[in-house]
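# The following block contains a protein sequence and its predicted model.
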Amino acid sequence: MSDDGAEIAGIIESELEQPVSAAVVAAAEEIRRRHGEAVQACLFYGSCLRDGRDEGRVLDFYALADSYRAFHDSRVMAFLNRLVPPNVYYLEMPFQGRTVRAKYAVISMAALARDSSPAALVPTIWARMAQPCALPYARNGEVRARVRDALVQAVRTTVSQTLPLLPPRFSASELWTRAFRESYRTEFRAERVGRSEVLHGAAVERYARLSAGALGAEARQVSQAAASDAAARAGEGPSFDHAADPGRRRTAERRWYWRRQAGRCLHVLRLIKNAHTFTDGLDYVLWKIETHSGIRTEPTAWQRRHPLLAAPGLAWRLYRKGAFR
């Protein structure tokens, strides 16, 4: 991997500085009001950022904290945030005659840096942070720089952990769709087929530039004349050659296998925990699953009162119906 991350850093920096809607700014301010000086930054990401529409939808944030104990009033919640990160909270607030809805996942600045690297047990952070993000709030320039550096590392990690799985010649589209597909497989994702292609298709030029910057000496960009016409017509971005090694591929496949085992266990634990951390959490989780999979199930009154006890049975029922892939 090239030591020169200037190209990636420039892309990330411009994305962090992009303007966001007044509703997004208001939601970030509400997160700060709730948790005070413990909030170092609010990172905005997800579908509302990608398509620029937020009305009637749920905004997605990461709230980056000094420490979990400083962020949470409860020692128990701080412990759970450290044990099975992240804690996820939901907020609703009136804003300019409508209701703004948001959820925010809480991680520490140290966890952001650690989990953006290949040392992370699962790709939850680095695969998400390699996607576009905006930064409606950062405490100061030092915090902004730390966030930027973590996101640059997330891009480089995503590329380096995916590259050994690819054929000798591959396109930027193949690189990123494979990366997203593999990361989804480490969770019980309620995602429609083709989701990885949608993520890449939303910012083809971005991912092409990131590919060239992150691959460095590990792959050679192929001239347009040498690339296949089919790839060019499909809008897959530039093509690259690399020295595909069967041994490295087998090692990478084993790593991804163990990431899937660990990631799915952690995902179930997060679902169970997060269903209990915000008001109407169980209904929100079931609504989110329905929007992605089309599978609907209605919890009973008892299940709403006892979401932690009900979560395993509901998860099994949804799995049997095909909600998780």
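Noted; the coordinates are in hand.
# all contacts plus neighbour counts: C-alpha atoms, from now on.
Will do.
# Any buried residues in the top helix by length along the chain, and which?
Taking DSSP state H as the criterion, the chain has its longest helix at helix 246-274. Neighbour counts over helix 246-274 (16 or more other C-alpha atoms under 10 Å) mark 249, 252-253, 256, 259-260, 263-264, 266-268, 270-274 as buried.
# nearest to Val39, of those residues?
Distance to Val39 across the buried residues of helix 246-274 (C-alpha to C-alpha) is lowest for Asn274, with 19.8 Å.
# ok, for the closest one, nearest residue in space, not its chain neighbours?
Computed as C-alpha to C-alpha, 6 or more residues apart in numbering, the closest residue to Asn274 that is not its neighbour in sequence is Val88, at 5.8 Å.
# Can you tell me the element that neighbour falls in?
strand 87-95 (DSSP states H and E).
# What's the first helix or strand after that strand?
strand 98-108.
# quick one on the thing from earlier: so what secondary structure elements neighbour the longest helix of the chain?
On a contact count with 3 or more C-alpha pairs under 8 Å, 6 or more residues apart in numbering; DSSP states H and E, helix 246-274 meets strand 87-95, helix 307-321.
# export these to CSV and tack on mean neighbour count and distance to Lys288?
CSV is the format used below for the helices and strands packed on helix 246-274 (neighbours: other C-alpha atoms under 10 Å; distance: least, C-alpha to C-alpha, whole Å):
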stretch, mean neighbour count, distance to Lys288
strand 87-95, 17, 13
helix 307-321, 16, 12
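# Structure two is appended below for comparative analysis:
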Amino acid sequence: MTPVQDLIAAGLSAPVDPRVTAMAAALAAQYGAASRTVLFYGSCLRTAELDGLMLDFYLIVSDYGAAYGKSWLATANRLVPPNVFPFEYKGLVAKYAVLSEADFRSLCGPDASTVSVWARFAQPSRLVWAADHAARSHAAEAIALAPTTLLALTPAQADSDPLDRWRRGFTLTYGAELRAERGGRPESIVDFDPEHYRRLGALIPDAQAPGLDRKWRALRRNGKWLTLVRLAKASLTFAGGIDYLAWKINRHAGTQIAIRPWQRRFPILGALTLLPRLLARGAVR
């Protein structure tokens, strides 16, 4: 393994609340032999607060056919990855995204058409369940691509603080998706564990990808549209998805969005009618 992979693997194996581990095992059990790894990430990992919040997992599977059988869900996951579902276990609630091992590795790398996976796994995460040693190694190798991708796609400047490049990179990724979080969120991600980013940055070669302006224009275009497509797809897989969307926007943007009954009945149309108002008010960007 490379030094970056070693550091990533060490972070992945750091302990978490036992309730998270138990929840991950229960989630993996739902997909049987197709389950390869379960990854825990996001704000609940950073703050270690679980109760009353929604945990974030990625379930990595061997392939979509094995995960779903002959189902439209396999096709949807293959065409517009990932699929997102809700999950509850012993008083905790979560959402989890499903990716195949091949797609996960691809979406952590610099050729990915959106930032959605590598932007999240450039941040610390935990491997909270694995089918075997090979699955664990595959996950670590894929995740090690993510921070390397972020720095390669972040324009270099004469920074006095090496953390500034990480902050700039996360700011770019937030601008490449429709996000409800306030402007300071990318900086707070780095400031939560600055030593991690210092150690990681020192191990990653300083190689900047060519054509960054063109690349980021494409990432922003793809990211905004894919956010809407994934929202529409999630309305078919995620019961109460529009209520979760409202809750997250209210929490991060300080708004008071109330979902009407007809919007729950027609969640795709409801979400699309909300979007222009949210954009106009700056609640999502």
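Here it is on my side, so go on. From a predicted model like this one, the values you see are computed outputs, not experimental measurements.
# re the thing from before, the residue nearest to Asn274 of structure 1 maps to what in structure 2?
Matched by TM-score structural alignment, Val88 of structure 1 corresponds to Val84 in structure 2.
# With Ala252 of structure 1 instead?
Looks like Ala252 of structure 1 aligns to Leu212 there (TM-score structural alignment).
# Tell me how far its match lies from Ala131 of structure 2.
38 Å (C-alpha to C-alpha, to the nearest Å).
# residues in contact with Val128 of structure 2?
Leu12, Ser13, Val16, Val20, Thr21, Ala24, Ala25, Thr37, Val38, Leu39, Phe40 (C-alpha atoms under 8 Å, 6 or more residues apart in numbering).
# Arg189 of structure 1 too?
So Arg189 of structure 1 contacts Phe324, Arg325 (C-alpha under 8 Å, 6+ apart).
# Residue in structure 2 paired with it?
Aligned partner of Arg189 of structure 1 by TM-score structural alignment: Arg179.
# Surely that match is within a helix?
No - read with DSSP: H, G, I helix; E, B strand; the rest coil, Arg179 of structure 2 is coil and lies in no helix.
# ok, back up a step: I'd like to know which of the buried residues of helix 246-274 of structure 1 is nearest to Arg34 of structure 1.
The nearest one, if we look at the buried residues of helix 246-274 of structure 1 relative to Arg34 of structure 1 and count by C-alpha to C-alpha, is Asn274, at 18.2 Å.
# if I look at the counterpart of the closest one in structure 2, how far off is Leu73 of structure 2?
Alignment note (TM-score structural alignment): Asn274 of structure 1 maps to Ala234 of structure 2. Ala234 of structure 2 sits 11 Å away from Leu73 of structure 2 when distances are taken as C-alpha to C-alpha.
# cool, and Arg217 of structure 2?
From Arg217 of structure 2 to Leu73 of structure 2 the distance is 30 Å (C-alpha to C-alpha).
# cool, Val84 of structure 2 as well?
From Val84 of structure 2 to Leu73 of structure 2 the distance is 10 Å (C-alpha to C-alpha).
# Repeat that for Arg182 of structure 2.
For Arg182 of structure 2 relative to Leu73 of structure 2 (C-alpha to C-alpha), the value is 33 Å.
# Thr21 of structure 2 too?
In terms of C-alpha to C-alpha, Thr21 of structure 2 sits 26 Å off from Leu73 of structure 2.
# now Leu278 of structure 2
Taken as C-alpha to C-alpha, the span from Leu278 of structure 2 to Leu73 of structure 2 is 30 Å.
# re earlier: now the match of Ala252 of structure 1: closest residue in space, sequence neighbours ignored.
That would be Leu153: by C-alpha to C-alpha, 6+ apart, it lies 6.5 Å from Leu212 of structure 2.
# how about the helices in the stretch 1-150 of structure 1?
With DSSP state H, counting those that start in this stretch as the criterion, the stretch 1-150 of structure 1 has helices at 6-16, 22-35, 47-51, 68-71, 75-83, 109-115, 124-129, 141-162.
# mean offset of the shortest one relative to structure 2 (after superposition)
Once superposed with structure 2, the aligned residues differ from helix 68-71 of structure 1 by a mean of 1.7 Å; criterion: mean C-alpha distance after the TM-score superposition for structure 1.
# which part of structure 2 lines up with that helix?
So helix 68-71 of structure 1 sits over residues 64-67 in structure 2, by TM-score structural alignment.
# which outside residues touch that stretch?
With C-alpha under 8 Å, 6+ apart, stretch 64-67 of structure 2 has contacts from 31-35, 61, 71, 74-75, 77-78, 99-100.
# from those residues, which single one is nearest Asp164 of structure 2?
Nearest member of the contacts of stretch 64-67 of structure 2 to Asp164 of structure 2, counting by C-alpha to C-alpha, is Leu99, at 31.0 Å.
# Aligned counterpart of the closest one in structure 1, please.
Under TM-score structural alignment, Leu99 of structure 2 pairs with Ile107 in structure 1.
# okay, now the nearest residue to that match once chain neighbours are set aside: neighbour count?
Spatial nearest neighbour of Ile107 of structure 1, chain neighbours left out: Leu64 (5.3 Å); criterion: C-alpha to C-alpha, 6+ apart. Using other C-alpha atoms under 10 Å, Leu64 of structure 1 has 26 neighbouring residues.
# before we move on, what about Ser211 of structure 1?
So Ser211 of structure 1, with other C-alpha under 10 Å, has 26 neighbours.
# Now check structure 2 for the residue matching it.
Ser211 of structure 1 maps onto Gly201 in structure 2, by TM-score structural alignment.
# Ignoring the adjacent residues along the chain, who's closest to that match?
According to C-alpha to C-alpha, 6+ apart, the nearest residue to Gly201 of structure 2 is Pro162 (7.7 Å).
# How about Cys42 of structure 1?
Ala63 (4.8 Å).
# so that neighbour touches Ala102, yeah?
No - counting by C-alpha atoms under 8 Å, Ala63 of structure 1 sits too far from Ala102 to count as a contact (11.6 Å).
# so what's the spatially most central residue of structure 1 up against?
In structure 1, the C-alpha closest to the average C-alpha coordinate belongs to Arg128, at a distance of 2.2 Å (C-alpha atoms, centre = their mean). By C-alpha under 8 Å, 6+ apart, the contact set of Arg128 of structure 1 is empty.
# what residue of structure 2 matches up with it?
So, by TM-score structural alignment, Arg128 of structure 1 is matched to Arg120.
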